[in-house]
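Q: return atomic coordinates for the entry below.
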Amino acid sequence: MYLTFPITKILFHIMNYIKYLKNDIPASIVVFFVALPLCLGIALASGAPLFSGLIAGIIGGIVVGALSGSQIGVSGPAAGLAAIVFTAIGTLGGFENFLVAVVLGGAIQILFGVLRAGIIGYYFPSSVIKGMLTGIGIIIILKQIPHFFGYDADPEGDWAFFQVDGENTFSEILNAINAISPGATIIAIIGMAILILWDRVLTKKAKIFQLIQGPLVAVVVGIVFYVLTKDTQLFAISKEHLVSVPVPEDVDSFIAQFSFPNFSVIGNPEIWITAFTIALVASLETLLCVEATDKLDPDKRVTPTNRELLAQGAGNVISGFIGGLPITQVIVRSSANIQSGGKTKVSAIVHGFFLLISIIIIPTLLNKIPLSVLAAILFLVGYKLAKPALFKKMYLLGWKQFVPFMVTVVGIVFTDLLIGISLGLGVGIVVILIKSYQNSHFLHIEETDNGMDIIKMTLAEEVTFFNKGAILKELDRLSEGTYLTLDVSKTTYLDNDIIEILEDFSQKAKNRDITIKLISQRGTVENPESYIDFFNLNPKKVKPV
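A: The predicted structure is shown next:
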C-alpha cells in the first residue's frame, strides 16, 4: 500500500510530461535560442570566460530544472549578478578563487532552503512584481535595438543603463540609428514579420504551425540569409554581429575550457563575504522571479519556494565546481518559455541539453546565427512583458498601485534590477504607512450641548505604533470640556504604544476637564483609572469578558 502511492504519483507525472511534449519541445527550442546569446553575453559582461556562461546555462537547465518545483521557470546565469561577479573576480585574485565563493554561496542557499527562508518572496507587493516584469520587458526592447540594426557589439548581458564602455542605453540606440547595417536590419525585419505572422495568423490555421515554432523558423531563415549574403558587399553581416560560441578542436581542447575552484583560499574572509553576497542576491532574485513567473503562468501553479532555494543552491555548488557562473531563476528565459507555450519542467531541462549538445556538435552552425534575428525574438518577449495596456490598468487601480509600479519600472530601466526593486518596495512601504496613518481612527463630532463638544473617536481594527502620530494629534486638538467617546469595540489588535498614549492622555484630560467614555468588547467605563489594567497588560488582543 505504501509503495503503490509513490509509484502511482510518479507514473502520473511521467504521463503528464509526455502529454505536454508537443508544447515543451518547441518552447525549449525558443528558450535555447534566447539563452545561448544571454549566457555568452553575461559571461562577457562579468569579465569571466565565455564558456563559464554556457556551463551555468547547462547546469541551470538540466540540474536546477530537474530539482526545482517550478514547472515553467528557467534558470541560468543572471544579469543582476554580473556587476558582483566582475568586481569579485578582481578582488579575490582570479576566476579560480572566485569559483570557491560560488560553491560556498550554493551551500549557503541550501542552508536558506533548509531554514525555510523561501517565504521572503511573498512579502513583495504585487505592484512591485508587475513593475519588475515591465521594467525588464522595456530593458529587453531597448537593449536589443542596436542588435536589431546590426550596430552594437556590446553583450546582451550588459543590462545597466550606464555601460562599462562609457555609453548608455539611449546613446547606443542613437549610434545604431546613425550606423545601420543593411543586411542585419533586413533579416531582423524579415524575422519580426515571420514571428508576427506565426503568432497572429498561422498558429490558428493548422497544428503544424504550433509544433514548428516561429522563432525556430526565423533563426533558420537568418542562417540561410547569412550564408547567401556573406560574400556580398552591401548585405553581408559582420562576425561581431553573429552568435559567438567557443569551437573546440578536439576532446582535450573541450575539456581544457573547464575551470576548477582553488580551495586553498577558502580561509580568506573575502571569499566568505562574496559567497554570502552571492547567496543573498541570487536567492532574492530567484524568489522575485518565482513570484513573477507564477503570476505569468496560465495554469496559476504555485512554486514551492524553499525547494527552489535548495535546487538553486545545488545548481550553484555544481556550477562552481566545474567553472560556471552563479545561477538564478531568470525572468527573460522564464517568460520566453511561458510565451512560447511551455507547460512543464521538461522544457527547461531539454533546453539545457540543447545547450550542451550544441557546443559539442554544432558550434560552427550556431556561429552563423545573426544577433539581429535573436533581437527580433526578444522584442516580442519584451513587448508581452511591457504591454501599454498594463500601464493603463495600473493607473486605473489608483495611485497606491501605480506609484510603486512606476518607481520600480523607472528604477530598473535607469539603474539595475535590485535597485529598482528596492526603490519600488521602499515606496510601497511608504504608501502603507501613509494609509495606516490615515485609517487608524475615525473622528466624528456628534453634537454640541451648552458649549460642550461631544466627540466620538472609533479606532480601526488593527492599531499599531505607526498610528501613534495620527491619534496623538487628534487627542491634543480636543478643546477643554470635551466629552470624548472612545470606541475600541471593533479593535482586534491594539499596540502597547497606543495604550501608553491613552494612559498619558487620561492624566492630561483631567487637567483639561475632558471626560473619556471607553467602549470596548470588555464593556463600557467612564474615565478608567488605568488603561493598561483595563486591557490586561496584553496588547495582542482585546478579549471580551
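Q: C-alpha only now, for contacts and for neighbours.
A: Will do.
Q: residue 283: what secondary structure?
A: Here residue 283 is helix, with the state taken from DSSP: H, G, I helix; E, B strand; the rest coil.
Q: thought residue 162 was touching residue 169?
A: Yes - under the criterion of Cα atoms under 8 Å, residue 162 is in contact with residue 169, at a separation of 6.9 Å.
Q: looking at these two, which is more packed in?
A: When neighbours are counted by other Cα atoms under 10 Å, residue 169 comes out ahead of the other of residue 162 and residue 169, with 20 against 16.
Q: state the distance from the residue nearest to the more buried one when sequence neighbours are not counted to residue 423.
A: Taking Cα to Cα, 6 or more residues apart in numbering, and ignoring the residues beside it in sequence, residue 169 has residue 161 as its nearest neighbour in space, at 5.3 Å. Taking Cα to Cα, to the nearest Å as the measure, residue 161 falls 16 Å from residue 423.
Q: now swap in residue 294 and tell me
A: According to Cα to Cα, residue 294 and residue 423 sit 22 Å apart.
Q: swap in residue 377?
A: Using Cα to Cα, we find residue 377 at a distance of 30 Å from residue 423.
Q: looking at these two, which is more packed in?
A: Neighbours per residue (other Cα under 10 Å) separate residue 377 from residue 423, with residue 377 holding more: 26 against 19.
Q: surely that one meets residue 192?
A: Yes - using Cα under 8 Å, residue 377 is in contact with residue 192, at 7.2 Å.
Q: what helix or strand does residue 293 sit in?
A: Element membership of residue 293 [criterion: DSSP states H and E] is helix 269-296.
Q: would you mark the buried spots in that helix?
A: Of the residues in helix 269-296, those with enough neighbours to count as buried (16 or more other Cα atoms under 10 Å) are 270-272, 274-296.
Q: do stretch 440-458 as well
A: Along stretch 440-458, the positions that meet the burial threshold by neighbour count (16+ other Cα under 10 Å) are 440, 441, 453, 454, 455, 456, 457, 458.
Q: here is the second sequence; please produce its structure so I can put it next to the first one:
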Amino acid sequence: MFKTIKNDLPASIVVFFVALPLCLGIALASGAPLFSGLIAGIIGGIVVGSLSGSKIGVSGPAAGLAAIVLTAIGTLGGYQNFLVAVVLGGIIQLLFGVLRAGVIGYYFPSSVIKGMLTGIGIIIILKQIPHFFGYDANPEGDFAFFQVDGENTFSDLFKTLKYITPGSALIGIMGLGILILWEKVLTKKAKIFKLIQGPLVAVVVGIIFYAITKSNDTLAIAQSHLVTVPIPEDTSSFFAQFSFPNFSVITKPEIWIVAFTIALVASLETLLCVEATDKLDPHKNVTPTNRELLAQGTGNILSGLIGGLPITQVIVRSSANIQSGGVSKMSAIIHGFFLLISVIVIPKLLNMIPLSVLAAILLVVGYKLAKPKLFKQMYDLGWKQSVPFTVTVLGIVFIDLLYGIGLGLGVGIIVILLKSYQNSHFLHIEDKSNGKHKIKMSFAEEVTFFNKGAILKELDSLPRDTYLELNLMNTRYLDNDVIEILEDFAVKAKERHIDIKLVSKRGVVENPESFIEFFRTRPKSNLSLS
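A: The predicted structure follows:
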C-alpha cells in the first residue's frame, strides 16, 4: 500500500477537507453531538478503511441515515440509548456478512447506479450553492429535498439571493478559480502541482483571506460561515466529549427495531456505494461485498461503543478520493488519521476555514458526478436505460436517496418484465398451402409466468385451419403456468381445426393427446425440456 503513497497522500488531504464539514453537518442534522460525527469519520477512515477490501472507498457518517438517527434519538429516550442500537446494528451487519448478503448489491441495474451517482452530484451542487455564497442556515448533512427546518432545496436557493455574504462569496469564487486553474492548467505544467493539490491551496488561501479581512466591515466572514470543530480546554474536557451506550435498555423491542433498521439501511447504502465506486474506479477494482459488510459492522460496533454515529461507505468522499488520484486504501486510512490529529492538535486553525471554500471543492466533486454529457450518453442508449436513470435522478433530487433508488429499481424491473413479455417467443409465418396457414412459434431459452399473457394472446389470435409448429429446441426452462396454457390450447386446437407439431430435444409430437402427455411426463425437478 505504501508504494502508492505519492498518489494517496494528496488524495487523503482532499478527502479530509471534504469529510470534515460533512461529519459535523451530518451530526447537526441528526440532532447528535457534533463530536459524534467526527468519531464516525475517524473510525470510518482508520478502522473500516483498514478492514475493507475496497481500495478507494471511504466510509463515515452518512446523510441518508440522518433522518433515522434524528427520530430514533427522540423515540429511544436519549443519545446513550440510541448508541445501543448502533452497536447492535453493527452486530447485525456482521451477521449479514457471514450470511453472504453482499450479493444484493449486484442486482441493481447499471442505469440505476449511474442515476444514483448523477442524482447525488446534483444534490451536492444544489446544497453547496448557499454555502458558496455565505448563506449557511442548514447543515451540510441535510441532503433531503424537504429539510428539517421546513424549507426545501429550491427555497434555500432563492433565499441565498437575499443573504449573500460578500466575503464568503469572494473567497468561494477565488477557491473555485484556484481549483479549475489547478486541474485544467497547472497540473499539466509541472509535477509539483500534482503533488500539492489544488484543494489544499484553496483552503490555505481561504484561511489567509479570513485572517486578513476579519477586521474589515465589508469582507469579514462571520463565525457562522466558518468550520466549527469542538475545542476542548484540556485533556479531561476532550475525553468528556465521548458518550457511551446505556446497555440497560438492550431488552427493549424498540431498540432492536432501530438496530435492524440501521443495519438494513446502512448495508444497502454501503452496497450501492460499493457498486457505484467500482464503476468510477479507473483501475476497475472489484470490492468483495461480504468483506465490506464485515468491515462496516465492525466499524459501527466501535463507533457506537464510544459515542459515534452509524457508518456507511459514502459516495461523496469516495468520489472525491477517486477524482484526486487515490489508488489504495491508504488514502482512506490517512484521512482518518488527519481527522483524529486535527481535532486534537489544530481545532482552532480548522475553525478559520471558510465554508464557502469547502463548498467550492464540493461543487467540483458534484459536477464530475453529474456531467452534462452523461445525460446524452444515457439518452443515446435508448429508453430502457434512460427512463430508469432519469427516474432515479429525479427521485433522489426531489425526495430522498433511498426513495430515488427504489423508484429507479421499480422502473427497471418493469422494463425487464416488459422485455421478458416481448421476448418469450416470436412468430414466423412461412407460407400458406392446402388452405392452412403455416406458422412457426419458437420459444426463448427460459419462459416464465411473466410470459403467460403474451403467449396466450398469440395462441388465441391464431386463425382456424392453421398448422402450428412449436419449436422448443432452445428452451431449457418452461414454467408450469405456461405449460398449463399449452395443455389447454391442445384441447382447443381440435375444435378450431389447428394442427400442432411440437419439436424439442426430446422428440417430435404431432397429435393433441401425445402433446399433453409430453408435458405430463416431463422431468419434475426443473421443468426442463432437454
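Q: got a TM-score for the pair?
A: Here the TM-score for the pair of chains, by TM-score structural alignment, normalised by the length of structure 2, is 0.98; 527 aligned residues with a Cα RMSD of 1.0 Å.
Q: related to what we said a few turns ago, now check the residue nearest to residue 169 of structure 1 against structure 2: what is it aligned to?
A: Aligning on TM-score structural alignment places residue 161 of structure 1 opposite residue 145 in structure 2.
Q: burial measure for that match, as a count.
A: The number of residues packed around residue 145 of structure 2, counting by other Cα under 10 Å, is 21.
Q: do the same with residue 189 of structure 1
A: Neighbour count of residue 189 of structure 1, defined by other Cα under 10 Å: 16.
Q: which residues are in contact with it?
A: The neighbourhood of residue 189 of structure 1, defined by Cα atoms under 8 Å, 6 or more residues apart in numbering, consists of residue 376.
Q: tell me which helix or strand it sits in.
A: Using DSSP H and E, residue 189 of structure 1 sits within helix 182-200.
Q: with residue 501 of structure 2 instead?
A: Applying DSSP H and E as the criterion places residue 501 of structure 2 in strand 499-504.
Q: so what touches that strand?
A: The set of residues external to strand 499-504 of structure 2 that reach it, using Cα under 8 Å, 6+ apart, is 465-474, 490, 493, 508-512, 515, 529-530.
Q: what does residue 174 of structure 2 align to in structure 1?
A: Using TM-score structural alignment to pair residues, one finds that residue 174 of structure 2 aligns to residue 190 in structure 1.
Q: can you tell me which residues contact residue 113 of structure 1?
A: Residues near residue 113 of structure 1 by Cα under 8 Å, 6+ apart: 306, 307, 308, 309, 310.
Q: tally of neighbours for the first one?
A: If I follow you right, that is residue 306 of structure 1. By other Cα under 10 Å, the residues close to residue 306 of structure 1 number 24.
Q: is residue 314 of structure 1 in a helix, a strand, or coil?
A: helix.
Q: which residue, other than its chain neighbours, is closest to the aligned residue in structure 2 for it?
A: In structure 2, residue 314 of structure 1 lines up with residue 298, judged by TM-score structural alignment. The shortest distance from residue 298 of structure 2 to any residue other than its chain neighbours is 6.2 Å, reached at residue 90 (Cα to Cα, 6+ apart).
Q: doesn't residue 299 make contact with that neighbour?
A: Yes - with contact defined as Cα under 8 Å, residue 90 of structure 2 counts as touching residue 299 (7.2 Å).
Q: structure 2: matching residues for stretch 100-112 of structure 1?
A: Taking TM-score structural alignment as the measure, structure 2 aligns residues 84-96 with stretch 100-112 of structure 1.
Q: mean shift of that stretch relative to structure 1?
A: For stretch 84-96 of structure 2, the mean deviation from structure 1 after alignment is 0.3 Å (mean Cα distance after the TM-score superposition for structure 1).
Q: what's the spacing between that stretch and its chain's center?
A: On the basis of Cα atoms, centre = their mean, to the nearest Å, stretch 84-96 of structure 2 sits 20 Å off its chain's mean C-alpha point.
Q: how about stretch 22-40 of structure 2?
A: The chain centroid and the centroid of stretch 22-40 of structure 2 are separated by 21 Å, computed with Cα atoms, centre = their mean.
Q: residues touching that stretch, excluding its own?
A: Defining contact as Cα under 8 Å, 6+ apart, one finds that stretch 22-40 of structure 2 is touched by 20, 41, 60-63, 66-70, 73, 79, 139-142, 148, 228-230, 241-242, 303, 306-311, 339.
Q: those residues in helices, which ones?
A: With helices taken from DSSP state H, the overlap with those comprises 20, 41, 66, 67, 68, 69, 70, 73, 79, 303, 339.
Q: now the second one, nearest residue through space, not along the chain?
A: What sits nearest to residue 41 of structure 2 in space, not counting adjacent residues and going by Cα to Cα, 6+ apart, is residue 60, at 4.4 Å.
Q: the corresponding residue of structure 1 for that neighbour and residue 213 of structure 1: what is the separation?
A: Taking TM-score structural alignment for the superposition, residue 60 of structure 2 sits opposite residue 76 in structure 1. From residue 76 of structure 1 over to residue 213 of structure 1 the distance is 23 Å, taken as Cα to Cα.
Q: who has more neighbours, those two?
A: For residue 76 of structure 1 and residue 213, the more surrounded residue by other Cα under 10 Å is residue 76, and the numbers stand at 31 against 22.
Q: and that one, what does it touch?
A: Under the criterion of Cα under 8 Å, 6+ apart, the neighbours of residue 76 of structure 1 are 39, 56, 57, 58, 59, 60, 61, 326, 327, 328, 329, 330.
Q: hang on, residue 426 of structure 2 in a helix?
A: No - counting by three-state DSSP, one finds residue 426 of structure 2 to be strand, located in no helix.
Q: from the chain's centre, how far out does the helix or strand harbouring residue 317 of structure 1 sit?
A: For residue 317 of structure 1, the enclosing helix or strand under DSSP H and E is helix 305-321. Centroid separation between helix 305-321 of structure 1 and its chain, computed with Cα atoms, centre = their mean, is 17 Å.
Q: so how far does it sit from its counterpart in structure 2?
A: Compared with structure 2 after the fit, helix 305-321 of structure 1 shows a mean deviation of 0.3 Å (mean Cα distance after the TM-score superposition for structure 1).
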